[in-house]
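# what follows is a predicted protein model with its sequence.
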Amino acid sequence: MSVGLDRHDDGIVVLTLDDPERRNAMTVDMGDALRDATAELRDDAGLRAVVLTGTPPAFSAGGDLDMLEDLARRTREEGYDATGHMRAFYGRFLSVRDLPVPVVAAINGHAVGAGLCVALACDLRIVAEDAKVGLNFSRLGLHPGMGGSWLLARILGHQRAAEWLYTGRLVRGAEAAAQGLALEAVPAGDVLPRALALAGEIAAASPVTVRQLKRTLATTADADLDTALAREAACQAVSYGTDDLREGLAAGRERRTPDFPGR
């Protein structure tokens, strides 16, 4: 299996890209395994947060060169149109966006090309200080894929994303975090513990509210204020009927930490 799935008692699941000999390259098999893992988790009512990481030494070194070379050969020699193939390929890995809870990318090593795109598809990112990260597609002669151009512009802003994409340069994790790609940069050995701590904070919040927020942030990112207000009002209307709100208010009055039931 090329994606490990480790369940924790607090509703946190760690997914691990696990093909260290190829530095967790983005292969079809890896994509199938990730899609299957997310499908298994999607309907898990007890799920509260997910951490996505890679088996050291890399998070993911990017696309599978054998696949890229085969597609290039078929296109040149056979006139093959790879559009459908690539769209299906993206979907395997971007299935992490379908999870109903926040996903924290623990970028514990190099994350390059499509490998970084998968991390960009997560909600939050912690990166190793010395990891090399970047979208190097232009240096391969390949247009970015896996949502890279769309995701990066929304995370870094248009001008900074354009510089990354046009040059294809790789930067250290510390610089990437300073530019806003990740919440913070820490030593490589601290990446997973820090990501798990963050996931623990998320898991301690109201599961109903966090799941609502996941959807809100996805649907209102490019919406106008009236649309955002309508979404917030509808979500609060749901909140008023939940046991989570009852527990949260009681905990506030009693000055204790809430224990949310998730309903």
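Happy to help now that I have it.

# only C-alpha atoms for contact and neighbour calcs from this point on.
Will do.

# so residue 32, which of the three states?
Classification of residue 32 using DSSP: H, G, I helix; E, B strand; the rest coil returns helix.

# comparison target, given below:
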Amino acid sequence: MAPVVTLHEVEEGVAQITLVDRENKNMFSEQLVRELITVFGKVNGNERYRAVVLTGYDTYFALGGTKAGLLSICDGIGSFNVTNFYSLALECDIPVISAMQGHGVGGGFAMGLFADFVVLSRESVYTTNFMRYGFTPGMGATYIVPKRLGYSLGHELLLNARNYRGADLEKRGVPFPVLPRKEVLPHAYEIARDLAAKPRLSLVTLKRHLVRDIRRELPDVIERELEMHGITFHHDDVRRRIEQLFL
């Protein structure tokens, strides 16, 4: 089976993690999740790396849960919180830059927002579309989306579940670079290059300090999201929406 997550060193001190699950368009398949956890473990274990770029392929960054995965939660079999893979960028020892050159959907968008730096594409779609299917958001989205985008815009995304182009979010004043798709990855490399010029120990120490509160508060948020899933996820209407609306 060909790998769907790759790791390579772009230049000295800079690692790149690329999601390339073309069959599933970078949805959170079991293989993608498993390999993503493994690759981040390799990054943390490699003293050469001082920054890491997380990106996707073509027009896809990450598209969130698979249809089968969502239906398993409906049936009370699965849970989005089995591995906490969505917060790997937050837990990574070194700074992570999410180069979201492609669409970021649901948990895929939330995963990108857990990075230390975010770069968006003007052409791509970003959405927290959980409520479109009738269930409340998970994967830490209720915390990280308002924290990174601001209270008003974050709550708007979470509640209305609409699609927003990067250009739309740029007009709304998101605090990230929003660039033409072809410029997203080069800009992420510039950020990573600046970071890689610093001592690794200092980067690790400062990141640990900067994200300390998020790491401490996130488990309680996840617990409350799971409680909401227990209320909202198991209705027939949710299953019907997943079956009919999931592309």
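Cool, got the structure. This structure is a prediction, so every number in the text was calculated from the model and none was measured.

# tell me the counterpart of residue 136 of the first structure in the second structure.
Aligning on TM-score structural alignment places residue 136 of the first structure opposite residue 129 in the second structure.

# got the contact list for its match?
The neighbourhood of residue 129 of the second structure, defined by C-alpha atoms under 8 Å, 6 or more residues apart in numbering, consists of 105-106, 157-158, 160-163.

# do you know how far it is from residue 110 of the second structure?
Separation of residue 129 of the second structure from residue 110 of the second structure (C-alpha to C-alpha, to the nearest Å): 11 Å.

# ok, how many other residues are close to the aligned residue in the first structure for residue 96 of the second structure?
Residue pairing (TM-score structural alignment): residue 96 of the second structure is matched to residue 103 of the first structure. Residue 103 of the first structure has 27 neighbours, counted by other C-alpha atoms under 10 Å.

# nearest residue to residue 103 of the first structure other than its sequence neighbours?
residue 50 (4.7 Å; C-alpha to C-alpha, 6 or more residues apart in numbering).

# show me the strands in the second structure, by range?
5-11, 14-19, 51-55, 60-62, 96-100, 103-105, 117-121, 125-127, 164-165, 178-179 (DSSP state E).

# among those strands, which is nearest residue 209 of the second structure?
Residue 209 of the second structure sits nearest to strand 96-100 of all those, at 14.9 Å, using C-alpha to C-alpha.

# superposed on the first structure, what's the mean shift for that closest one?
Mean deviation of strand 96-100 of the second structure relative to the first structure after superposition (mean C-alpha distance after the TM-score superposition for the first structure): 0.4 Å.

# distance from the chain centre to that strand, please.
Centre-to-centre, strand 96-100 of the second structure and its host chain are 9 Å apart (C-alpha atoms, centre = their mean, to the nearest Å).

# stretch 136-152 of the first structure too?
17 Å.

# span of that stretch from start to end?
End-to-end distance (C-alpha to C-alpha), stretch 136-152 of the first structure: 13 Å.

# so which bits of it are buried?
Neighbour-count burial for stretch 136-152 of the first structure, counted by 16 or more other C-alpha atoms under 10 Å, picks out 136-138, 144-149, 151-152.

# sorry, back to before: and the gap between the match of residue 136 of the first structure and residue 160 of the second structure?
With C-alpha to C-alpha as the criterion, residue 129 of the second structure and residue 160 of the second structure are 8 Å apart.

# distance check, residue 76 of the second structure against residue 69 of the second structure.
11 Å.

# looking at those two, which one has more neighbours?
Under the criterion of other C-alpha under 10 Å, the comparison of residue 76 of the second structure against residue 69 puts residue 69 first, with 19 against 12.

# burial check on the nearest residue to residue 71 of the first structure once chain neighbours are set aside, number of neighbours?
Closest residue to residue 71 of the first structure apart from its sequence neighbours, by C-alpha to C-alpha, 6+ apart: residue 82 at 7.1 Å. Neighbourhood size, residue 82 of the first structure [other C-alpha under 10 Å]: 12.

# related to what we said a few turns ago, now the contacts of residue 129 of the second structure: which count as buried?
The neighbour-count test (16+ other C-alpha under 10 Å) marks 105-106, 157-158, 161-163 as buried among the contacts of residue 129 of the second structure.

# wait, the match of residue 96 of the second structure touches residue 122, no?
Yes: counting by C-alpha atoms under 8 Å, residue 122 is a contact partner of residue 103 of the first structure at 5.2 Å.

# common neighbours of those two, please.
Taking C-alpha under 8 Å, 6+ apart as the criterion, residue 103 of the first structure and residue 122 both touch residue 96.

# and the residue nearest to residue 103 of the first structure, what's its match in the second structure?
Counting by TM-score structural alignment, residue 50 of the first structure corresponds to residue 52 in the second structure.

# residues in contact with that match?
Shown in contact with residue 52 of the second structure (C-alpha under 8 Å, 6+ apart): 14-17, 43, 94-97, 192.

# switch to 6 Å and redo it
By C-alpha atoms under 6 Å, 6 or more residues apart in numbering, the contact set of residue 52 of the second structure is 14-16, 96.

# many thanks, we can stop here.
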